[in-house]
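Q: what follows is a predicted protein model with its sequence.
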Amino acid sequence: MKYLKNITLVLTILALTVVSAMAQGGAADNESTVASYKALAAGIGFGIAAGLGAIAQGLLGSRAMEGAARNPGAAGTIRTLMIIGLALIESLVLLALVIVFAKL
């Protein structure tokens, strides 16, 4: 886990320095550059939202299965709450998609 955190940190720092290094050359205030960075930021933001939503859905599904396995009598209630939770998580991801398209 520590190795994964270190790799993530290094890649994040590398990505941020590459963007700032590329911004050094030429005028960065023209319309096409701003639009391209806007699209890049929207894509990264939506990617983060979708990725975290997928992780949350996976955790919710695994915890619901664990709960149903421990207490089979409550499986119906757990399933209902799981479906509601999945719908709420998915609605947040879809809201992020709508925001991305509204800002572009």
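A: Okay, I see it.

Q: C-alpha from now on. contacts and neighbour counts both.
A: Noted.

Q: how much space separates Leu97 from Phe46?
A: Distance, Leu97 to Phe46, using CA to CA, to the nearest Å: 6 Å.

Q: same check, this time on Gln57
A: To Phe46, Gln57 is 16 Å away according to CA to CA.

Q: now swap in Arg79 and tell me
A: According to CA to CA, Arg79 and Phe46 sit 28 Å apart.

Q: who has more neighbours, the two?
A: Neighbour count, other CA atoms under 10 Å: between Arg79 and Phe46, Phe46 has more, with 20 against 16.

Q: for the residue of the chain positioned farthest from its centre, which three-state class applies?
A: The C-alpha centroid of the chain is most remote from Gly73, which lies 34.4 Å away (CA atoms, centre = their mean). Secondary structure for Gly73, judged by DSSP: H, G, I helix; E, B strand; the rest coil, is helix.

Q: please compare the first structure with the one that follows:
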Amino acid sequence: MNKLKYFAYSTLALALMALPAMAQGAADNDSTVSSYKAIAAGIGFGLAAGLAGIGQGLVGSKAAEGAARNPGAAGSVQTIMIIALALIESLVLFALVIVFAKL
């Protein structure tokens, strides 16, 4: 426990001493912020699109499974599947709008 306390204090001291070294001018900060915005937007939209693709695949597979188990309800399963796919795709488009608005 004592070693953990010393480690926490030394980490805190190093973090506080590093603050003046991280100071930058306003011009440098603007370019850094804009580059980080672009990186964050790309990663965020990539995650949104990738996870939506996984979700759409799961919706399609479960709809096919449901139609195979109960062929009489295939019409209603297909309708529900199309609505779910439209909602998932609208979330991806909403993420794209947010990316363009932030950039």
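A: Looks like it came in fine. None of these values were measured; they are calculated from a predicted model.

Q: care to give me the TM-score?
A: With the length set by TM-score structural alignment, normalised by the length of structure 2, the two chains reach a TM-score of 0.73; 81 aligned residues with a CA RMSD of 1.8 Å.

Q: circling back to that earlier point, could you measure from the residue farthest from the centre of structure 1 over to Thr17 of structure 1?
A: The spacing between Gly73 of structure 1 and Thr17 of structure 1, counted by CA to CA, is 54 Å.

Q: now do Ala74 of structure 1
A: For Ala74 of structure 1, the distance to Thr17 of structure 1 - CA to CA - is 51 Å.

Q: what's Ala56 of structure 1 aligned with over in structure 2?
A: Correspondence of Ala56 of structure 1 to structure 2, assessed by TM-score structural alignment: Gly55.

Q: how close does that match sit to Leu12 of structure 2?
A: Taking CA to CA as the measure, Gly55 of structure 2 falls 42 Å from Leu12 of structure 2.

Q: settle it for me: which of these two has more neighbours?
A: Taking neighbours as other CA under 10 Å, Gly55 of structure 2 and Leu12 compare with Gly55 leading, 16 against 12.

Q: please name the nearest non-neighbouring residue to the more buried one.
A: Ile88 (7.5 Å; CA to CA, 6 or more residues apart in numbering).

Q: hang on, isn't that neighbour packed against Gly57?
A: No - contact criterion CA atoms under 8 Å: Ile88 of structure 2 and Gly57 do not qualify, at 10.9 Å.

Q: which of those two has more neighbours?
A: The neighbour comparison of Ile88 of structure 2 against Gly57 (other CA under 10 Å) goes to Ile88, with 19 against 13.

Q: would you tell me which helix is longest in structure 1?
A: What stands out as the longest helix in structure 1, according to DSSP state H, is helix 31-70.

Q: what about that helix, how far off from structure 2?
A: Overlaying structure 2 shows helix 31-70 of structure 1 at a mean distance of 0.4 Å from the equivalent residues (mean CA distance after the TM-score superposition for structure 1).
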